[in-house]
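Trainee: Need a 3D model of the following:
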Amino acid sequence: MDIRTINLQLGVSPQIQPDDVAAIVAAGYRSIICNRPDGEEAGQPPAAAIAEAAQRHKIGFAHIPVVSGQMTGTDAMLMANALAELPSPILAFCRSGSRSEKLAAMATARSAPHAGADYDIVIVGGGSAGIATAASLLKRNRKLSIAIIEPSDVHYYQPGWTMVGAGIFDAAFTRHTERSVMPRGVDWIKKAATGFAPDDDRVLLDDGSSVSYRVLVACPGIKLDWDAIPGLSETLGKNGVTSNYRYDLAPYTNRLVKNLEGGRALFTQPPMPIKCAGAPQKAMYLSCNVWERSGVLKDIDVQFHNSGPALFGVGVYVPALMEYVERYNAHLNFGSKLVAIDGPAKVATFEQKRGDTVTRVDEHFDMIHVVPPQVAPDFVRNSPLAAPSGFIEVDEATLQHVRYANVFGLGDACSASNAKTMAAARKQAPVVAVNVLAALDGKAPVADYDGYGSCPLTVERGKIVLAEFGYGGKLLPSFPNWLIDGTKPSRLSWLLKDTILPPIYWHGMLKGREWMVKPHLIAANG
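Mentor: As a prediction, this is how the structure comes out:
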């Protein structure tokens, strides 16, 4: 056997055979690590055969298969864990030994003390996801050093803005100071993040400085790209152009709706992904309900322009929504994307796709509720953490970055295919919290996320279709069907949205109280 000694605790070698284990033990090794995937080449003994021989000789064994040239931070973390836990000295092998040597070097770098780290955990983003994750972490370990990077002085309960636009909530009800929600024991770095340097475990800041971490939690939210639609930015808040996606504009929505007694009202929805995919049509339903109650709905031409192909992505909720579309006599335009707006002329231009044909159509409006296209923040999109989509590339279940084992992403900025809602962040935060604690200990993630998201579709004042679903559109109701049937309009769901959820947000989620969202442990999957 050609064994190369790396240090007193580790040696590496080319492929070994089960019969070689006796000689390995005689050479003084007390454990073996196999770094080859089974079936990599003909005649290669399976890892199980080596494991059986190791067991007969009463030495430790671990199988950490890696593909040459494709080793990840997770592989390094698993190797570091094995090197720390198995009896030493240890012999690691692969086809030639070089893969094992490189992985061991990566593992050593990962497990080295972070003497220069400013914090155990750095959280980028002080919105719903960031504050909730910090609070959940501190509930489990008050001794952690945590920093939250967030430049804003204010914190918003954004799910309430649809209700502001309908005149149900006052705008001030959805706004608190950022300081008031910052968990006690966290350092608030009131600066903007401008980049990530994950190979150096650092976050870059807008003043040219940086902050180092042992584990990074990235949740900076999503960018509302108002400038992507020519003419939109300069006409927002006037000329009948509004949006519930901005705190200062939601009250303008309410004024426009109350004052409109006839004419044409347009509502738009851009391509996915967007935060709260039901919000564009919620604005339409609540506006129509106001007009219905005041007796002017019959004089208003209501149009919903959706760039997508369907009213809602989970089909089971569509029949109940269609009843309201028909009740309000709203005209649905699918494959219709807002591409320009002339506020003073009150003309919106849409690109409408019919089969392979795309045409531009100008529509006059008396009011228009616009939802802007939404993309990953620029500094995320241009960073090593980005997926091809531009969002932070995470494993959908563990929310751990696919290339950096000490990085996690959640909320609107992560690449997971769940609906981007506050309810999703509420479910994700405890999962990330326990997985971050595992990463600090050099261990693999211990909890998983099922893609849960909730979209309370307000179809009229006093009734809501409570859509709750996970990955692949799987229904994930929080309540028994006899209490709340989410596929039908419900007054109890309205009570949940109107009265119960706001205090749960401010006094529960942001305080680390994990009511109905305890993290699901992977070990319990069975």
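
Trainee: contacts and neighbour counts: CA atoms only from here.
Mentor: OK.

Trainee: Okay, helices next: where are they in the stretch 51-200 of the chain?
Mentor: Here the stretch 51-200 of the chain has its helices, by DSSP state H, counting those that start in this stretch, at 73-85, 98-111, 128-140, 161-165, 178-181.

Trainee: Name the surrounding residues that touch the last one.
Mentor: The reference is to helix 178-181. 126, 131, 152-155, 506, 510 (Cα atoms under 8 Å, 6 or more residues apart in numbering).

Trainee: and the helices of the stretch 51-200 of the chain as TSV, adding mean neighbour count and distance to residue 501?
Mentor: Shown next, in TSV, are these (neighbours: other Cα atoms under 10 Å; distance: least, Cα to Cα, whole Å):
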stretch	mean neighbour count	distance to residue 501
helix 73-85	22	37
helix 98-111	20	41
helix 128-140	25	13
helix 161-165	26	13
helix 178-181	16	16
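
Trainee: how about this one, so we can line them up?
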Amino acid sequence: MISNTTTPRGELKTHTVLIVGGGAAGISVAASIHKRDRNLDIAIIEPATRHHYQPGWTMVGGGVFRPEVTSKAMSEVMPSFVSWYQKGVTAVNQDIHQVELDDGSSIGYEALVLAPGLELNWGGIEGLETALGSNGVTSNYREGMASYTWDMVQNLKRGRALFTQPPMPIKCAGAPQKAMYLSSDYWLRHGVLNDLDVQFHNAGAVLFGVPDYVPALEAYIEKYGIDVNFQSTLVAVNGPARTAVFRSNDGDGNSQEREVEFDMLHAVPPQRAPRFIRESALANEGGWLDLEDDTLRHKTYPDIFGLGDVSGTGNAKTAAAVRKQAPVVAENLIASLRNQPLRAAYLGYGSCPLTVENGKIVLAEFGYGGVLQPSFPRWINDGTKATRAAWWLKAKQLPALYWHGMLKGHEWLASPAVRSPKD
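Mentor: Predicted coordinates for the structure are as follows:
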């Protein structure tokens, strides 16, 4: 049963499987492991009291979802079969198979799953955090802030609206654009778009990382008359003055900064792995969890697995990726405990439902290297085109599938690939 577990000082509690993180990745993988072996002793470390369906925040910012449908008490979604430590993690002591908690205690493990998510580095943009929530500065990436986005969209009749995207990697790489498209669609439908200067400032050099989907997105850029600025990174915000500073880079490596006035700014912060990962031996050169691309086992420590946004694998950081990763980790972790070969493989699947207008979505599904990996029937996902069926899936079906399917270990369209015996 669920327990807010505490461990007396001096007494080391040990679990067969210890999972760090109670978000989409942590709870999904716990359910997948339990589904395969109901006798395993599983524990989850998660300090939060609320669990959020983060893909819904873009829809809140577009006036489609109510905020309350994107959140539940953590106690409602935490599996009944796990021991729950409602603490934060300060360190992983992988050489002695222990995780250190923020109260100074430690928990031992036989197998460890790291799924703590990532950290939104609001401080990486000067002035942004203090500016949020007033003077037109908003972000759908901030808990509770999507409602302010929607208020701004409805009230803005003229002026300049800026939408930004930081350097990769970030969670749901399409989300910065989704906010821009839904906002522009609203302004178009209400006859004010011609009085607005909509700008997209992307730190990257392309509109989307998978070329097959770019033409459909470019069509909507043209439809809404959006001014796209590539290699333009938001570095500072002055809320009261309603100004943003962008650093632009040219092809020769030269950079310059320019100040842009705004009436609305939807800002996305740079993102990184939590400190106890990025400043440890568990991280790769970029500071992310150093995992094998296919097995999702750590490259150095064979009793550690990982999934979700903290992963250093080259897939998109989305809930859809977690849906495919959880069964792979479950099968390989159990095989590892039984001293058997690891046969389940993750092929880098990720899905990004790009909400290009209210009622249509370009459903991007792809794996490692940008290889398309369609998993839905063509009437739902018609290649690289915007469809109403994909909107129906995103708006009407995916939230229920998340709460009642994925978090419960129901692995719909998520069977792992099989590794070659020579791997």
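
Trainee: Counting neighbours, which of the contacts of helix 178-181 of the first structure comes out on top?
Mentor: Counting neighbours by other Cα atoms under 10 Å, residue 126 comes out on top of the contacts of helix 178-181 of the first structure with 29 neighbours.

Trainee: Just give me the mean distance for the helix ranked longest in the first structure relative to the second structure.
Mentor: With secondary structure taken from DSSP state H, the first structure has its longest helix at helix 422-440. Helix 422-440 of the first structure, aligned to the second structure and superposed, deviates on average by 0.5 Å (mean Cα distance after the TM-score superposition for the first structure).

Trainee: Stretch 363-374 of the first structure corresponds to what range in the second structure?
Mentor: The alignment of stretch 363-374 of the first structure onto the second structure (TM-score structural alignment) spans residues 260-271.

Trainee: Tell me which residues touch residue 434 of the first structure, please.
Mentor: If you count contacts by Cα under 8 Å, 6+ apart, then residue 434 of the first structure has 137, 445-447, 519 around it.

Trainee: Okay, the equivalent of residue 349 of the first structure over in the second structure and residue 135 of the second structure: tell me how far apart.
Mentor: In the second structure, residue 349 of the first structure lines up with residue 245, judged by TM-score structural alignment. Going from residue 245 of the second structure to residue 135 of the second structure by Cα to Cα, to the nearest Å gives 16 Å.

Trainee: What sits closest to the residue nearest to the spatial centre of the second structure if chain neighbours are left out?
Mentor: Most central in the second structure under Cα atoms, centre = their mean is residue 171, positioned 3.4 Å from the mean C-alpha point. Leaving aside its chain neighbours, residue 171 of the second structure sits nearest to residue 317 (4.7 Å; criterion: Cα to Cα, 6 or more residues apart in numbering).

Trainee: picking up where we left off before, quick one: end-to-end distance for the match of stretch 363-374 of the first structure.
Mentor: Termini of stretch 260-271 of the second structure sit 23 Å apart (Cα to Cα).

Trainee: Outside of it itself, list whatever touches it.
Mentor: Taking contacts as Cα under 8 Å, 6+ apart, the residues outside stretch 260-271 of the second structure that touch it are 118-122, 124-125, 135-141, 149, 152, 156, 159-171, 176, 179, 242-246.

Trainee: The stretch 1-150 of the second structure: strands as residue ranges?
Mentor: Using DSSP state E, counting those that start in this stretch, the strands of the stretch 1-150 of the second structure run over residues 13-20, 42-45, 50-52, 71-73, 82-85, 89-93, 98-101, 106-114, 119-120, 137-138.

Trainee: Please render those as TSV that adds distance to residue 355 of the second structure to the earlier fields.
Mentor: Conversion of the strands of the stretch 1-150 of the second structure to TSV gives the following (distance: least, Cα to Cα, whole Å):
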stretch	distance to residue 355 of the second structure
strand 13-20	32
strand 42-45	34
strand 50-52	20
strand 71-73	21
strand 82-85	36
strand 89-93	35
strand 98-101	40
strand 106-114	31
strand 119-120	23
strand 137-138	19
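
Trainee: so which of those strands is the most packed in?
Mentor: Comparing the strands of the stretch 1-150 of the second structure by mean neighbour count (mean count of other Cα atoms under 10 Å), strand 137-138 comes out on top with a mean of 28.

Trainee: which part of the first structure lines up with that one?
Mentor: By TM-score structural alignment, strand 137-138 of the second structure lines up with residues 241-242 in the first structure.

Trainee: now do stretch 33-51 of the second structure
Mentor: Using TM-score structural alignment, stretch 33-51 of the second structure lines up with residues 137-155 of the first structure.

Trainee: mind listing the helices for the second structure?
Mentor: Under the criterion DSSP H, the second structure carries helices at the ranges 24-36, 57-61, 74-77, 128-131, 146-155, 175-189, 214-224, 275-278, 319-337, 388-392, 398-404.
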